[in-house]
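J.: how would this look folded up:
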Amino acid sequence: MLRLEWSAGTILLRGGSPPPSIAAFFKYDPRVNCYRSLAIQYRWIVEELERAGLEYEDDVIHAPPCRFNKPRNLTLRDYQREALEAWLRERRGVVVLPTGAGKTIVAVAAIAMLQAATLVVVPTLELMDQWERAIKRFLGVVPGRYGGGDKEVRCVTIATYDSAYLNVEQLGDKFMLIVFDEVHHLPSPGYRQIAELCAAPWRMGLTATPEREDGLHIDLPYLVGPVVYRRYVRELAGKWLAEFDIVRVYANMSREEQEEYRRLTSRYRSFLRKRGLKMRGPQDFEKLIAMSVRDIEAREALLAWHKARRIALHAAKKLDILREILSRHRNDKVLIFTEHNDVVREISSRFLIPAITYKTPEEERRAIMRMFREGRVRAIVTSKVLEEGVDVPDANVAVVLSGTGSRREFIQRLGRVLRPKEGKRAILYEVVTAGTKEVRVSRKRRRGL
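T.: Predicted coordinates:
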C-alpha cells in the first residue's frame, strides 16, 4: 500500500511508484530509495488519490485536535461575512480588504469555524501582540508564539515571517490551516519557502494590496490561492471606515533647488539618451544599477538621479507647509510620514514632535504610542515604521511629506487614520514638490483606492 510520510518540509511516497494521477508531483530520491514532493503539494496529492479511489496511508500532518468555544463578541460585518464565505468555498485564497477593515476578524472566524490547528504568520512583533489579543478575546485560548525569543507551539500559534522561515521544517506538519497576514510579503525568494515547505491544506492570505512592484504577486495563487474577495477603501468609507478627504498641496522649490534639480535631471536624461536606455519599469532601473557597478558614467547618472529625487522629496518649502498644517490641526491627532530618517529627526527637532524610526527602542516606541493614545502627544513623525501592522489610536490627520509610488504604502498610510469613530472625517495631505516627478508619482499611488 502507498504511504505518505512527512520529512522536513517534504512528503515521501513509500510502497511503490506514484500512480499517473500524482506522478507529476514527485521525483525519485535515491538517498532514501523512494519518491519525494514539496509539502505544498500535499493537498493536491491527497485529492488525486481520493479521486482515483486508491488506498493509501497518511502520516503527513501531526496536528493536535482543537476545540474552541463559540467565539465571544464576534459579529461579522456584511462584507466580512461575504469574504469568509468566498474563502470557505475552497479553503484557499487571498482576502483583500483596506487597512482598518477587520481582516483579522475574518481569519479568526475561519479558525473558529474549522476548529483546526492554525499557524498565523505575521511580519512584525507588534502584529504578533495584536493577534494574540484577538485570539484570547474571541476564541478564549492562549496562542503559542514563535518569534522574539519564544518557541511554543499550541493549537493556534503565531509566528513572524522570519521565525517561520527559519523553522518551517519543524513547523510544517503541525497545522491544518495557515494564515499569512500581510501576505504580499510571502512571494519573496526566502519567505515563499514557508508556503512551499508547509503541508497545511487550508491557506488564507490577508492584505490591503496584494500587488508587488517586482511582480512576484503572480505566485500567490500557487502559494496560497487566488484573490477570492476584494473591497476598496472608497467602498467602505462612511459606514465601516471613516469618511476621508485627500488634499494635494504643492510646494515650490527655491531658485537654487530648481537650478540644481534641472542640472541633475539633465545629466541623468543625457546619459539615458546616449546609451539608448528607456526606464519603463523597475526591471529597467535594476539594469542601470547593475551597470553602475563597472561603468563610471552609469554610476554618475545614478547618483544624479538620487540627488534630484532627494531635492524633490525634501524641498525646503515642505516644512513651511507642514508648519501651517500643524497649526491648522493643533487639536487633532496627526501622523507625519516622510521617506528618510534624517528628515524624521530634523522634523522632530524643529517642531518638538516625537519620532519613531526602525532604531527607536521598543520600550520608547510603546511609550510614545501610549502618550499619543492618551492625548499627551498630538503628533508623531515617522518614516515607514507605522505603515504596517500598527494600531494607531484615534489619529485623524495624516501628512505625507514624501514617499514612493507604491499604492500599498499610500493605502497603508491612509489606513492609519481611517479607524471609524462617531462624527469622524479623516484627512490626508500629500505635500508634493511642483514641477518634479513627484507629481506623477502622486497620481500613480492614488490608483486603487
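
J.: okay, CA-based contacts and neighbour counts for the rest of this
T.: Will do.

J.: so for the helix or strand hosting Ser270, what gets flagged as buried?
T.: Under the criterion DSSP states H and E, the helix or strand holding Ser270 is helix 255-275. Of all the residues in helix 255-275, those buried under the rule 16 or more other CA atoms under 10 Å are 257-258, 260-261, 264-269, 271-272.

J.: one more sequence to fold, the one below, so I can look at both together:
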Amino acid sequence: MSYSLRNYQKELIRNIINSMKKGHKKIMVQSPPRSGKTVVMAHIAKSATDQGKQVLFFSHRKEINEQVAETFIRGGVNISQVVIGTVGSLVRKLESLPPPDLILVDEAHHIKAKQYQTILKFFDKAIQLFFTGTPIRLDGAGFHDLADDLVVGKSIQWLQKHGNIAEFDYYSVNLLDMAKLKKRSGEFTNGSVDAALDFNTEYGDYLDHYERLAKGKQAIVYTHSVEYAERVAKRFSEHGYKSAVVSGKTPRNEREGAMRAFREGRLMIMVNVNLFTEGIDLPGVDVCIMLRPTASLSLYLQFAMRALNPREGKRAILIDHVGNHLRHGLPNDDREWTLDGTKKKKKESEKSPVTCERCFATFWRERLKDGHCPYCGNEVVKKKEIEELERPQSNVELQKINQDMEFINIRGESVEVTRAEAIVFHRVERYGKQYKRCKNLAELKAFRIIHGYAPGWLWHKQKELNIWRN
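T.: As a prediction, this is how the structure comes out:
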C-alpha cells in the first residue's frame, strides 16, 4: 500500500528530482522534524526499486532504522532490493554489500563523522540524498564540502499555518544557573549541568510547573543523565503520574515495553536520556519538558518538535526549564539554511522573543496586546521603562552608579549589568538579608544574585510575596 503524499511532500520530491536532472549526485535535503521525511524517502525508495535499482538506507540509531523499515514496507517498497542498517554495522561489511544505485541517509547532519564518510566514499558512484531538519553541525559548520546542492522544504511556520504541525504555547521557567555550564567538544558537560541544576536542591519545582501548565497531559521529559532522569521519574511517580526512564542503557525489551505503554496511554511521563530525539513517532505526546540544556540547534529542535504531531484541536505545551530558547530562538523562528551553515534571519525588534514574568509564557514581541501578555494580561515592562521608574535619589548615588553601570562586583565576581540594573543592585544591597523588603520582581531578582541563591529560590519567593511585576 503506497502512502498518499501531501502537496508539500510532492513539491519536495519534485525539487529533489530537478536537482538530480541538473547533474547533482550528492544532495542535502532539509525539511523540519515532524514534516514526514520518512514518508518522502519511502516514496523515493519505491520509485527506485520499481525500476530494479538497489537502495541503501542508514542512520546512527537502530530505532530509526526499525521505523524506516516498517514505513518502507507499508509504502510498497520492494524490500528485497533495500539494505537498511546502522552506520556502525554497515561500515564493517562494505565489501559484502550489494552496490547501491541510491543511498538515503536520515538525520544527515551527522555525515561528517568518520564512519559515515567511510560508507559514502566507498559507494561514491551512487546518488546520495542526505535528509535532515537542520543542515548544520554543532560547531556551526555547513556541508558545502560534502553536498553538491541543497533542497529546502517548507518552514515550520508554514507547516503550522497549513495544519501539518501543531501550534504550541512555549513557557520559559528557568531553573538553571547558566554561569556554571561548561562545554566539551561544543556541548555542555554532564558535570556542569548537574552543578547548574543545583542537583541536591528541590528549588525550581518542574513538577509544580507541569501541574500548573499541563496537568494530565502526556509528556516527554529530556534530561542529561540517567541519574537525574531516575530522580525526575521518581518524583512524578510519587505524585501519581506513572513514569518511566528510557536511555541507551535500557534493555531493548524494557524500552519497547515502555514505548508501547506510552503509545497506548498507560504511561503518562516518559523521561529520556539521549533517546527518542530523532525519527521516532510518539503521536500521543502533547507536552515537552526540557531539563537538558543543549548547544545544538538540531537537538533543541528535536526536543521541541517531539510534541508537535498534529491532532484536531491540539495545542502543544513546551516547557523550557534550561533557557534553550535563549540560545536558539523559538522552535518556529525563520531560519535561512545554506550549505555553509545557518544564520538566523535578522528580525526587527518587534519579532524578538519576550517572556512574561507572571505566567512565563514566551512569545514574539509582535503578539503583545498594548504592551500586555496575550496569555495572562500582565504588563510587559521594557528595560527602558524600568530605567525611568528607578531613577537614583542623589547626585552621589548617580555618580556611583555611572561608575559601575557596566560591571558590578558580586561575591568577588564582576557581573555585567545595564545602567538600570545597576540602580536596582545598589538599592537592594542596602536590604541586607531582608528579602521581604523587595518591592518588585527586579529587586527580587537582584537579591537572589547578590546572595547567591539557586534560580528556583526566585520562583518560591515570588509566590510567597505575591510579586509578579517589575
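
J.: now the helix holding Ser270 of the first structure: how far from the chain's centre is it?
T.: Per CA atoms, centre = their mean, to the nearest Å, the displacement of helix 255-275 of the first structure from the mean C-alpha position of its chain is 35 Å.

J.: and the next helix or strand after that helix, what other elements does it pack with?
T.: Stepping forward along the backbone from helix 255-275 of the first structure, the first helix or strand reached (DSSP H and E) is helix 282-291. If you count contacts as 3 or more CA pairs under 8 Å, 6 or more residues apart in numbering; DSSP states H and E, helix 282-291 of the first structure packs onto helix 296-313.

J.: the helix it packs on to helix 255-275, inter-axis angle?
T.: Relative orientation of helix 296-313 of the first structure with respect to helix 255-275: 150 degrees, computed using axes from the mean of the first three to the mean of the last three CA atoms, to 10 degrees.

J.: how close does the next helix-or-strand element following helix 296-313 of the first structure sit to the second structure?
T.: Beyond helix 296-313 of the first structure in the direction of the C-terminus, DSSP H and E gives the next helix or strand as helix 317-328. On superposition with the second structure, the average gap between helix 317-328 of the first structure and its aligned counterparts reaches 3.7 Å (mean CA distance after the TM-score superposition for the first structure).

J.: pull the most distant pair out of the buried residues of helix 255-275 of the first structure.
T.: When CA to CA is used, the two most widely separated members of the buried residues of helix 255-275 of the first structure are Glu257 and Leu272, lying 22.6 Å apart.

J.: one step back: okay, the buried residues of helix 255-275 of the first structure in TSV with distance to Glu300 of the first structure next?
T.: As requested, the buried residues of helix 255-275 of the first structure are arranged in TSV below (distance: CA to CA, whole Å):
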residue	distance to Glu300 of the first structure
Glu257	19
Gln258	20
Glu260	15
Tyr261	15
Leu264	10
Thr265	12
Ser266	12
Arg267	9
Tyr268	8
Arg269	12
Phe271	9
Leu272	12
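
J.: let me know the closest of these to Ala395 of the first structure.
T.: Ranking the buried residues of helix 255-275 of the first structure by separation from Ala395 of the first structure, with CA to CA as the measure, puts Glu257 on top at 33.3 Å.

J.: give the closest residue to the closest one in space, chain neighbours not counted.
T.: Nearest-residue entry for Glu257 of the first structure: Ile311, 6.8 Å, with adjacent residues in sequence omitted and distances by CA to CA, 6 or more residues apart in numbering.

J.: the one you found: neighbour count?
T.: 18 (other CA atoms under 10 Å).

J.: residues in contact with the equivalent of Tyr8 of the second structure over in the first structure?
T.: Correspondence of Tyr8 of the second structure to the first structure, assessed by TM-score structural alignment: Tyr79. In this structure, Tyr79 of the first structure makes contact with no residue, judged by CA atoms under 8 Å, 6 or more residues apart in numbering.

J.: which residue in the second structure aligns with Leu236 of the first structure?
T.: The pairwise alignment with the second structure assigns Leu236 of the first structure to Leu159, based on TM-score structural alignment.
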